[in-house]
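Undergrad: show me how the following folds:
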Amino acid sequence: MNTMSWYPVFLREMLLFRRKLFRVGYLFSAMVVPMIYLVTFGLGLGRNIDVGGMSYVAYLLPGLVAMSSMNNSYSWVSSALTLNRHYFKTFQVFVLAPVSPSAIMLGEVFAGMVKGLFASLLIICTGFLFTGMFVTTLFFLVALLLNCFLFASLGVITGMLAKSHEDTSTYNNFFILPMAFFCGTFIPVDRLPAMLGTVVAMLPLTHTNILIRKTALDNEGVVSLSVLVCYAVVFFSIGSRLIRKYSE
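TA: Next up is the predicted model:
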């Protein structure tokens, strides 16, 4: 197999993305929700709150990056793949082309990662404009890349399983939306009720939020890194298998 056979799939998505990139409406829609959270929670309610010895804004900003990278990496892939399968019928062209399922998976995942990283960059710039501070570390970058990869892979799984475009909203409401609020984006997980905290501790965004805030790799960081890698491998494997067995 050609090692670059994933590139045409990736390039197609990037050409479509470029058409939307400089539209004011797209840029505004990508920034408006995190900006609302930043102003309401960070600069409003959290003005006089400290979390673990840091200001609430400093705690919130990495969480917003993690949340935005999750939302955009996942939603772009899941929505596009569902539409391409059921309405535009372009996904069938990929399947019939001499391109392996893993190459299709890589192209879609890499495209989702770019969109997730772009949304994250907007949040970083917005945070810097609002607060004049934003510190990135090696662990921040590793967590961000893994987060984009695993949620883009999850987006492929959703896109392959969804029976209609409306199904993607159902999956989003059950899986993505709860993670955005309960997995350490806005408050530390240890402040949740014990039963809910146990469930949340198993979810991938929780470990992204842990790793993305680390300045040194301690035992907790090693566990979170390992969990994220495992999720990435499992989601990528399941997505590739669904593409391999696809028949419509």
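Undergrad: make it CA atoms for all contacts and neighbour counts henceforth
TA: OK.
Undergrad: for Trp76, which non-adjacent residue is spatially closest?
TA: When the adjacent residues along the chain are set aside, Trp76 lies closest to Gly112, with 6.3 Å between them (C-alpha to C-alpha, 6 or more residues apart in numbering).
Undergrad: now swap in Asn72 and tell me
TA: Gly116 is the one closest to Asn72 (C-alpha to C-alpha, 6+ apart), at 4.8 Å.
Undergrad: just the element for that neighbour, please.
TA: helix 101-131 (DSSP states H and E).
Undergrad: what's the strand or helix carrying Tyr171 packed up against?
TA: Assessed by DSSP H and E, Tyr171 sits inside helix 165-171. Helix 165-171 makes packing contacts with helix 56-83, helix 138-161 when contacts are defined by 3 or more C-alpha pairs under 8 Å, 6 or more residues apart in numbering; DSSP states H and E.
Undergrad: next up, for comparison:
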Amino acid sequence: MTGWYPVFIKEMLQFKRKLLRLGYIFSAMMAPIIYLITFGLGLGRTVKLSEGTDYLTFLLPGLVAMSSMNNSYSWVASSLNLSRLYFKTFQVYIQSPIKPFSIMIGEVLAGMVKGVFASLLIIAVGFVVPSKFSINLIFVLTLLLNCFMFACLGVITGMITKSHEDTATYSNFFIMPMAFFSGTFFSVERIPMIFKPVIYIMPLTHTNILIRKTFIDMDGAVSLCVIIFYCVIFFVIGSNLMKKYSE
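TA: The predicted structure follows:
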């Protein structure tokens, strides 16, 4: 079980080098800040929500969910893809006396740290702008589960892609649609009924539902179960891909 630690430390050392560059921090905040200004401070003033919540307060948890998804997923997917196909460092992991299960844990934990860090930047902004944004235990739990879930999905993508360009292709087909149609910028209740079955299959939809809850009701309990289900499925698939790796 301790085999995950060297993998995690290696990823964290790379992350630390990036943190020392101010440009990296600004780039991590750029897209969410643009969305916040455009939708929250601009268009949001004309948006009225049926729940009685101002739009900026509604938007901020969605931006946290989206940012944690993007960063947890992209960090792991890109790192694994590059280490497998270009730097050939992943093969060192496989040949070392570290079990695939431990490699999986190390990569996922590293992705979670990246996702939580990016989310903290948005949370900090959320407490500065004029809104009723707040966090609670459900918010924190949902954030951690979301980071875990998409870090596991990043492992799957990083293991099955055949080139670095394939990583962007998977992001365009799966991550980007979730960012815009899973309740980040508007309530999924406003989506036409014909599209709702597809929307509710997307894991980020349930993150956006749960992260805005102040207590666990029936909808929140269902979303929590769905998120845990995806976490288990993605983790098992990613672990099996590492176990069967023979490249």
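Undergrad: got a TM-score for the two of them?
TA: In this superposition the chains share a TM-score of 0.98, using TM-score structural alignment, normalised by the length of the second structure; 246 aligned residues with a C-alpha RMSD of 0.9 Å.
Undergrad: now the helix holding Gly116 of the first structure against helix 138-161, angle please.
TA: 130 degrees (axes from the mean of the first three to the mean of the last three C-alpha atoms, to 10 degrees).
Undergrad: buried ones in helix 101-131 of the first structure?
TA: 101-120, 122-124, 126-127 (16 or more other C-alpha atoms under 10 Å).
Undergrad: give me the number of residues near Lys245 of the first structure?
TA: 9 (other C-alpha atoms under 10 Å).
Undergrad: gap between it and Phe118 of the first structure?
TA: Lys245 of the first structure sits 32 Å away from Phe118 of the first structure, going by C-alpha to C-alpha, to the nearest Å.
Undergrad: still on that earlier bit, mean shift of the following helix or strand past the helix holding Tyr171 of the first structure relative to the second structure?
TA: Using DSSP H and E, the next helix or strand after helix 165-171 of the first structure towards the C-terminus is helix 177-182. Its aligned residues in the second structure lie a mean 0.1 Å from helix 177-182 of the first structure after superposition (mean C-alpha distance after the TM-score superposition for the first structure).
Undergrad: need the contact partners of helix 177-182 of the first structure.
TA: 67, 189, 200, 203, 205-206 (C-alpha atoms under 8 Å, 6 or more residues apart in numbering).
Undergrad: what about 10 Å?
TA: Around helix 177-182 of the first structure, the neighbours that count as contacts under C-alpha atoms under 10 Å, 6 or more residues apart in numbering are 63-64, 66-68, 70-71, 171-173, 185-189, 192, 196-197, 199-201, 203-206.
Undergrad: list the buried residues for it?
TA: Quick answer for helix 177-182 of the first structure (16+ other C-alpha under 10 Å): 179-180, 182.
Undergrad: tell me the SS of the residue mapped onto Lys162 of the second structure from the first structure?
TA: Aligning on TM-score structural alignment places Lys162 of the second structure opposite Lys163 in the first structure. Under the three-state scheme (DSSP: H, G, I helix; E, B strand; the rest coil), Lys163 of the first structure adopts coil.
Undergrad: so Lys163 of the first structure sits right up against His86, yeah?
TA: Yes. Counting by C-alpha atoms under 10 Å, Lys163 of the first structure touches His86, with 7.9 Å between them.
Undergrad: comparing those two, which shows the higher neighbour count?
TA: His86 (17 against 13).
Undergrad: the more buried one and Ser100 of the first structure, how far apart?
TA: For His86 of the first structure relative to Ser100 of the first structure (C-alpha to C-alpha), the value is 21 Å.
Undergrad: now do Glu220 of the first structure
TA: 37 Å.
Undergrad: the more surrounded of these two?
TA: In this view Glu220 of the first structure and Ser100 are compared by other C-alpha under 10 Å, and Ser100 has more residues nearby, 19 against 13.
Undergrad: grab the nearest non-local neighbour of Gly158 of the second structure.
TA: That would be Ala77: by C-alpha to C-alpha, 6+ apart, it lies 4.2 Å from Gly158 of the second structure.
Undergrad: burial count for the residue mapped onto Trp4 of the second structure from the first structure?
TA: Residue correspondence, TM-score structural alignment: Trp4 of the second structure in this structure matches Trp6 in the first structure. Trp6 of the first structure: 21 surrounding residues under other C-alpha under 10 Å.
Undergrad: what's the answer for the one 10 residues further on, then?
TA: Leu16 of the first structure is surrounded by 10 other residues when neighbours are defined as other C-alpha under 10 Å.
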